[in-house]
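Asker: missing the sequence, but the structure's below:
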C-alpha cells in the first residue's frame, strides 16, 4: 500500500489496516506499507503496529523484496 499521500492515521485507520492484513494473510498474501510520512510512521511506532507490517522506504524496494 502506497502511503506517500497519507497525512494522518488514527486508531480507526490503524484498525482498518490491521484487518486488511489479517484477511490478506488468511488468503496467503500480506500487506506491505510503502513511503510512510514521519507523522504516520510515528503512530505505527507508538502503537507497536510497525512490528506486524513490512514497511519499505520506496515502491522500488518493496517490489524488489
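Answerer: Happy to help now that I have it. These numbers come from a predicted model, not from an experiment.

Asker: can we go C-alpha only for contacts and neighbour counts from here?
Answerer: Will do.

Asker: got a list of contacts for the helix ranked longest in the chain?
Answerer: In the chain, taking DSSP state H as the definition, the longest helix is helix 11-26. The contact list for helix 11-26, computed with CA atoms under 8 Å, 6 or more residues apart in numbering, reads 30-31, 53.

Asker: what do you get if the cut-off is 6 Å, keeping everything else the same?
Answerer: Helix 11-26 is contacted from outside by 30-31, using CA atoms under 6 Å, 6 or more residues apart in numbering.

Asker: neighbours of residue 54, how many?
Answerer: 14 (other CA atoms under 10 Å).

Asker: go on, residue 16?
Answerer: Residue 16 has 11 nearby residues by other CA under 10 Å.

Asker: hmm, back to that, show me what counts as buried in the following helix or strand past the longest helix of the chain.
Answerer: Following helix 11-26 in sequence order, the next helix or strand is strand 32-34 (DSSP states H and E). Judged by neighbour count (16 or more other CA atoms under 10 Å), strand 32-34 contains these buried residues: 32-34.

Asker: okay, one more to line up with it:
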C-alpha cells in the first residue's frame, strides 16, 4: 500500500451524499464501491425505498472504483425499486466507470444517463 497518513488506509472510503433533483432522490457516491463499502450503498437505497422514495438516481460520476460487489448492489437496487413500482437511474459521466458498465453489459440492463433526469 502506498500513501501517507490517511492515504493508504486499510479500509477503502465511501462517501454518500443525498440530494433531490426534481422527483429523484440522488445518491452521489465518492470513493470506492467494493465488498467492504457496498453494504453502505445498499442500505442507503433500502432506506430511501422504506421512506417511499421510489425514484432514485445513483450518481457514479465522482466514483473512483467499483467492483463486482458494487455492480451487484446496482442490480439489486434496480430490482428492489422496480418491484415496488419505482425506478433507478444510474448517472455516470465518468469514462472509467462508464466503460465498466459497457463491458459488463449493465448499460443494457440499467438506465444509465449522463445527468439526472430533470437537471
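Answerer: Yep, it's here. Bear in mind the structure is a predicted one, so any value in this text is a computation, not a measurement.

Asker: any idea which residue sits dead centre in the second structure?
Answerer: When CA atoms, centre = their mean is applied to the second structure, the residue found nearest the centroid is residue 58 (4.2 Å).

Asker: sorry, back to before: what residues in the second structure pair up with the longest helix of the first structure?
Answerer: Counting by TM-score structural alignment, helix 11-26 of the first structure falls onto residues 68-83 of the second structure.

Asker: enumerate every residue touching the residue nearest to the centre of the second structure.
Answerer: 26-27, 90-91.

Asker: give me that answer again for 8 Å
Answerer: Taking CA under 8 Å, 6+ apart as the test, what residue 58 of the second structure contacts is 26-29, 88-91.

Asker: in what helix or strand does it lie?
Answerer: Counting by DSSP H and E, residue 58 of the second structure is part of strand 55-59.

Asker: next structured bit after that strand?
Answerer: Heading C-terminal from strand 55-59 of the second structure, the first helix or strand you meet, by DSSP H and E, is strand 63-66.

Asker: please identify the buried residues of that following strand?
Answerer: Neighbour counts using 16+ other CA under 10 Å place 63, 65-66 of strand 63-66 of the second structure among the buried residues.

Asker: then stretch 11-29 of the first structure?
Answerer: In stretch 11-29 of the first structure, counting by 16+ other CA under 10 Å, buried: 14, 17-18, 21.

Asker: go on, stretch 98-112 of the second structure?
Answerer: 98, 100-101, 106-107, 110, 112.

Asker: can you tell me which residue in the second structure aligns to residue 42 of the first structure?
Answerer: Per TM-score structural alignment, residue 42 of the first structure is aligned with residue 99.

Asker: ugh, wrong one, residue 58 of the first structure
Answerer: Under TM-score structural alignment, residue 58 of the first structure pairs with residue 115 in the second structure.

Asker: got the contact list for that match?
Answerer: 91-93.

Asker: can you redo those as a markdown table, where the extra columns are distance to residue 119 of the second structure?
Answerer: Output for the contacts of residue 115 of the second structure, formatted as a markdown table (distance: CA to CA, whole Å):
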| residue | distance to residue 119 of the second structure |
| --- | --- |
| 91 | 11 |
| 92 | 14 |
| 93 | 14 |
